[in-house]
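In: 3D, please:
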Amino acid sequence: MNTTASQPGANALPPIVLIHGLWMTPKSWDTWAARFRAAGHEVIVPGWPGIDDRSPEDVRTNPSALEGIGLAKIVDHYERIIRALPTKPIIMGHSFGGLITQLLADRGLGVAYVGVAPGQPAGIPTLPLSTAWTGTPILSNPFDRHGAKPLSKRHFHFTFGNDLTHAESDRLWKEQAVNSYNQVFFEGVSGAIRGKGVSKVDFGRADRAPLLVITGGKDHVVPPAIGKAIVKKYRASGPAVVEYKEYAGRTHRMVSQAGWEEIADYALSWATSHALATA
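Out: All right, here's what the predicted structure looks like:
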């Protein structure tokens, strides 16, 4: 297979790479992946290194493969997968997957990018109180920065299930939640505050393909303030297309929350139209 991704043909549907976030596995994308495949796209949903195609229960039982893995190794992992595709894909990422999407955009690997409730790159220190609270299980113990801390059901409810009852959230935790990559979280927070590190991107890169940032009004992890700060930084730094879309009443789990179809369809329509324009 050709190891260098090229531009899609004018009439071809570009493949789509979906990147999950921290505490999740590729299963979190089941909704969007099925919908995009039904629309005729090839959809690739790789797991982070250490997760791969393992079930959430298996990862929770033995999370040792997640320990000591940092952001650079994860981004390199996705770059290898993308360069093995015959054409450049649309890249979409959720949460920390949205930060990974921006780092892949900095490497010029896609024809369009969508960050769904994306983490911020280095140099955007916006940190609302609710965001800070979501990181306390990890940040409270700096001596375990290379560990893989489990996510309690209580914290999962605050982070992902704040539109659900506790019982509904607990069921979702069992189906989807996994341990953290502590190093990734420390690197993300450090980069946002210090303005440098592995999460740094070239905000002014003129040839970057179009980027869409989506946020939800009830998101405790990446509230609209973070999404707006990301877009403002990109727009102030260079001419590449960066757009913003906010959905009232949506939580951090907007890829599967009731009404997810509206967001998925908008993201796909936006990405395909901009990908064709880029090509």
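In: only C-alpha atoms for contact and neighbour calcs from this point on.
Out: Will do.
In: wait, Gly147 touches Phe185, no?
Out: No: with contact defined as CA atoms under 8 Å, Gly147 does not reach Phe185; the gap is 10.8 Å.
In: one more, please, to line up against the first structure:
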Amino acid sequence: MPVPPVLFLHGLWLHATSWADWVDLFTDRGWTASAPGWPGDPDTVAEARAHPDALADHGIDDVVAHYAQVIAALPTRPVLVGHSFGGMIAQRLLGEDLAVAAVAVDAAQIKGVLPVPLSALRATLPVFKNPANRHRAVSLTAEQFRFAFGNALDEQESDALFERWTIPAPGRPLFEAASANFDPHSPARVDTANAGRGPLLLVAGGEDHTVPEAVTRATLKQYRHSSATTDFLRFADRGHSLTIDHGWRDVAEATLTWLREKGF
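Out: Presented below is the predicted three-dimensional model:
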């Protein structure tokens, strides 16, 4: 099978350049790899921090439409690798047959997923504590980042990742995901019954506070009515930072192995 391009999709609070090591690794292995940002994302972390209003009020549908345009400009449908809300977006695009395969790492909950563990509520409290944040871009403090992303790391590494990669994030996707099960037209809906879609790998971090393993396992159950391939992979000792911390390569190599096994 010809090697398709691969797109890396970031989630909330991380800049697209946080995928740089993954892009380099996949490129070295023969892939055409890139990490386009969300709508409004500036080119650098510094610019994003300096201009948070450019990031504000973009919802899930906006992000899906943005990436659909990126995909339309490619010569062939890509493989998508998404983290957190990027993992949710990857699932939506795969369900709409805009990708040939997807890997969703610690993906934000899709419509139909019911568990909302207390750690997830605490991780997202910086957004939900003020309803006006639906239309704003919200930043984390280093302490909040350590709980939400770096809880499986030592404080020094977590703080270094915070300084290097974090940017303000739009609050709107979190409000949309929180109300998904009460909204029949929720943008967090995914066509989990699509039997003709490409393969999907759901990756869970066993120590993740923001998207606990229970959420990823509940997401897996949403695909039970589809005969398309849906696989599950667990990294027992990893938190939400697993795509950017010292162990990122383990997750990346597992992703490459899975893609090879699926014929790519």
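In: let me see the TM-score of these two.
Out: Superposed pair, TM-score by TM-score structural alignment, normalised by the length of structure 2: 0.95. Supporting alignment: 264 aligned residues with a CA RMSD of 1.5 Å.
In: out of everything not next to it in sequence, what's closest to Ala248 of structure 1?
Out: Gly217 (4.5 Å; CA to CA, 6 or more residues apart in numbering).
In: enumerate every residue touching the one you found.
Out: Contact partners of Gly217 of structure 1, counting by CA atoms under 8 Å, 6 or more residues apart in numbering, are Pro223, Pro224, Glu246, Tyr247, Ala248, Gly249, Arg250, Thr251.
In: what does it align to in structure 2?
Out: Using TM-score structural alignment, the partner of Gly217 of structure 1 in structure 2 is Gly206.
In: for its match, give its distance to Val116 of structure 2.
Out: 15 Å (CA to CA, to the nearest Å).
In: again, but for Trp38 of structure 2
Out: According to CA to CA, Trp38 of structure 2 stands 25 Å off from Val116 of structure 2.
In: compare these two (neighbour count), which wins?
Out: Per other CA atoms under 10 Å, whichever of Trp38 of structure 2 and Val116 has more neighbours is Trp38, with 21 against 15.
In: from what I can see the more buried one touches Val63, true?
Out: Yes: using CA under 8 Å, Trp38 of structure 2 is in contact with Val63, at 6.1 Å.
In: what does Val242 of structure 1 align to in structure 2?
Out: By TM-score structural alignment, Val242 of structure 1 lines up with Thr230.
In: how many neighbouring residues does the residue nearest to its match when sequence neighbours are not counted have?
Out: Residue nearest to Thr230 of structure 2 in three dimensions, not counting chain neighbours: Leu200, with 4.8 Å by CA to CA, 6+ apart. Leu200 of structure 2 has 28 neighbours, counted by other CA under 10 Å.
In: check Ala160 of structure 2 too.
Out: By other CA under 10 Å, the residues close to Ala160 of structure 2 number 12.
In: repeat that for the one 4 residues further on.
Out: Arg164 of structure 2 is surrounded by 15 other residues when neighbours are defined as other CA under 10 Å.
In: again, but for the one 3 residues further on
Out: Around Ile167 of structure 2 there are 28 other residues, counting by other CA under 10 Å.
In: His252 of structure 1 maps to what in structure 2?
Out: Match for His252 of structure 1 (TM-score structural alignment): His240.
In: now Gly86 of structure 2: how far from Leu7 of structure 2?
Out: From Gly86 of structure 2 over to Leu7 of structure 2 (counting by CA to CA), the distance is 11 Å.
In: pick out whichever of the two has more residues nearby.
Out: Between Gly86 of structure 2 and Leu7, counted using other CA under 10 Å, Gly86 has the larger neighbour count: 27 against 24.
In: wait, a strand at the more buried one?
Out: No: counting by DSSP: H, G, I helix; E, B strand; the rest coil, Gly86 of structure 2 is located in no strand; its state is helix.
In: residues contacting it?
Out: Contacts of Gly86 of structure 2 by CA under 8 Å, 6+ apart are Leu9, His10, Gly11, Ala104, Ala107, Ala108.
In: the fourth one: neighbour count?
Out: Ala104 of structure 2 has 27 neighbours, counted by other CA under 10 Å.
In: skipping its backbone neighbours, what lies nearest the match of His252 of structure 1 in space?
Out: Here the residue nearest His240 of structure 2, using CA to CA, 6+ apart, is Phe149, at 4.5 Å.
In: repeat that for Val198 of structure 1.
Out: What sits nearest to Val198 of structure 1 in space, not counting adjacent residues and going by CA to CA, 6+ apart, is Ala72, at 6.4 Å.
In: show me what that neighbour aligns to in structure 2.
Out: Match for Ala72 of structure 1 (TM-score structural alignment): Asp61.
In: now do Phe143 of structure 1
Out: So Phe143 of structure 1 corresponds to Ala132, using TM-score structural alignment.
In: what's the distance between that match and Pro126 of structure 2?
Out: 12 Å.
In: next one: Pro36 of structure 2
Out: 26 Å.
In: look at the two and report which has more neighbours.
Out: Pro36 (19 against 16).
In: which parts of stretch 90-102 of structure 1 are buried?
Out: 90-102 (16 or more other CA atoms under 10 Å).
In: reformat those residues as TSV; add distance to Ala264 of structure 1.
Out: Shown next, in TSV, are the buried residues of stretch 90-102 of structure 1 (distance: CA to CA, whole Å):
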residue	distance to Ala264 of structure 1
Ile90	13
Ile91	13
Met92	10
Gly93	12
His94	12
Ser95	15
Phe96	18
Gly97	16
Gly98	15
Leu99	18
Ile100	19
Thr101	16
Gln102	19
